[in-house]
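[1] For reference, the sequence and a predicted model appear below.
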Amino acid sequence: MPLPEAKPPDGATLFKQQCATCHTTTLSDAVRQGPSLFKIVGKAAGKADDFRYSAGFAKADFVWDEARLDAYLANPQATIPGSIMAYRQPRAETRAAIIAYLKELN
């Protein structure tokens, strides 16, 4: 009897596995290595009051949308020179799932 086909992880699971070490998704949790990503879609980049951003983010002049998040997750330093985030996600479907989850938080 063949095993059932495995379902890909959903965005929340992927976020917990790949992002939650450095980021929270609430405003009540303590800030970690990165800022909270609660309601990040539509928010100005580098402007959270409770986080000290890198020099690259201090110069950022845009609002986070799906396209910016996708580009940033694929290559943070190319999107925001001076960014110190080491995480890169080369798989478009994984980035899309994480971004869909972040949009749910709005």
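    Right, received. Where do you want to start?
[2] Only C-alpha atoms from now on, for both contacts and neighbour counts.
    Fine.
[3] Just give me the longest helix of the chain.
    Of all segments of type helix in the chain, defined using DSSP state H, the longest is helix 92-104.
[4] Identify all contacting residues around it.
    Helix 92-104 has contacts (Cα atoms under 8 Å, 6 or more residues apart in numbering) with 10-12, 14-15, 37-41, 66, 69-70, 73-74, 89.
[5] now do stretch 45-63
    31, 34-35, 41-44, 64, 80-84.
[6] Including secondary structure, could those go into TSV?
    Below are the contacts of stretch 45-63 laid out as TSV (DSSP: H, G, I helix; E, B strand; the rest coil):
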residue	secondary structure
V31	coil
G34	coil
P35	coil
V41	coil
G42	coil
K43	coil
A44	strand
W64	coil
I80	coil
P81	coil
G82	coil
S83	coil
I84	coil
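[7] Second structure follows, compare the two:
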Amino acid sequence: MRQLILGAALAVLVPFAAQAQDAAAGEKVFATCKACHAFGKNGVGPDLKGLIGRKAGTHEGYNYSAAMKNSGLTWDSATFMEYIKDPKAKVPGNKMIFAGVKDDKKIKDLEAYLETQK
């Protein structure tokens, strides 16, 4: 009976362990973003330092599109995931020229990396 319970617990937990966020892997995903984004300063794209929790289109000193300013979004995990998969679909008319990151694991890793940059 004990083995059955242990086996069932492992069967439930293994998929979660496989999907754990990896900030180091996220830093590698961020290499694509570096062409336009940085931490601590605006560039072609806005500063991403402290992104999660920020209201979209509000970072001081960056000239956002009207679409982003008026999106009503706040960057949380779900919103970021939807946006980064297809920026033009999530916020039509935004200025970001990027096809998106389609792999959910890479997005979660990227988010973990962004969380280290507060």
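    Ah, there it is. Just so it is clear, the model here is predicted, and its values are computed rather than measured.
[8] Return the distance of the longest helix of the first structure from the chain's centre.
    In terms of Cα atoms, centre = their mean, to the nearest Å, the centre of helix 92-104 of the first structure is found 9 Å from the chain centre.
[9] ditto for stretch 38-57 of the second structure
    12 Å.
[10] what do you get for stretch 14-22 of the first structure?
    On Cα atoms, centre = their mean, the centre of stretch 14-22 of the first structure falls 9 Å from the chain's centre.
[11] now stretch 18-32 of the second structure
    Centroid separation for stretch 18-32 of the second structure versus its chain: 10 Å, with Cα atoms, centre = their mean.
[12] Would you indicate which residues of it are buried?
    21-23, 25-27, 29-30 (16 or more other Cα atoms under 10 Å).
[13] All the helices of the first structure, residue numbers only.
    Under DSSP H, the first structure gives helices at 11-18, 55-58, 66-74, 76-79, 92-104.
[14] okay, the ones you listed in TSV with distance to D49 of the first structure next?
    Putting the helices of the first structure into TSV (distance: least, Cα to Cα, whole Å) gives the following:
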stretch	distance to D49 of the first structure
helix 11-18	23
helix 55-58	12
helix 66-74	20
helix 76-79	21
helix 92-104	19
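[15] D86 of the second structure matches what in the first structure?
    Structural alignment places D86 of the second structure opposite N75 in the first structure (criterion: TM-score structural alignment).
[16] residue contacts, its match?
    By Cα under 8 Å, 6+ apart, the residues touching N75 of the first structure are 88-89.
[17] at 6 Å instead, please
    Residues in contact with N75 of the first structure (Cα atoms under 6 Å, 6 or more residues apart in numbering) are R88.
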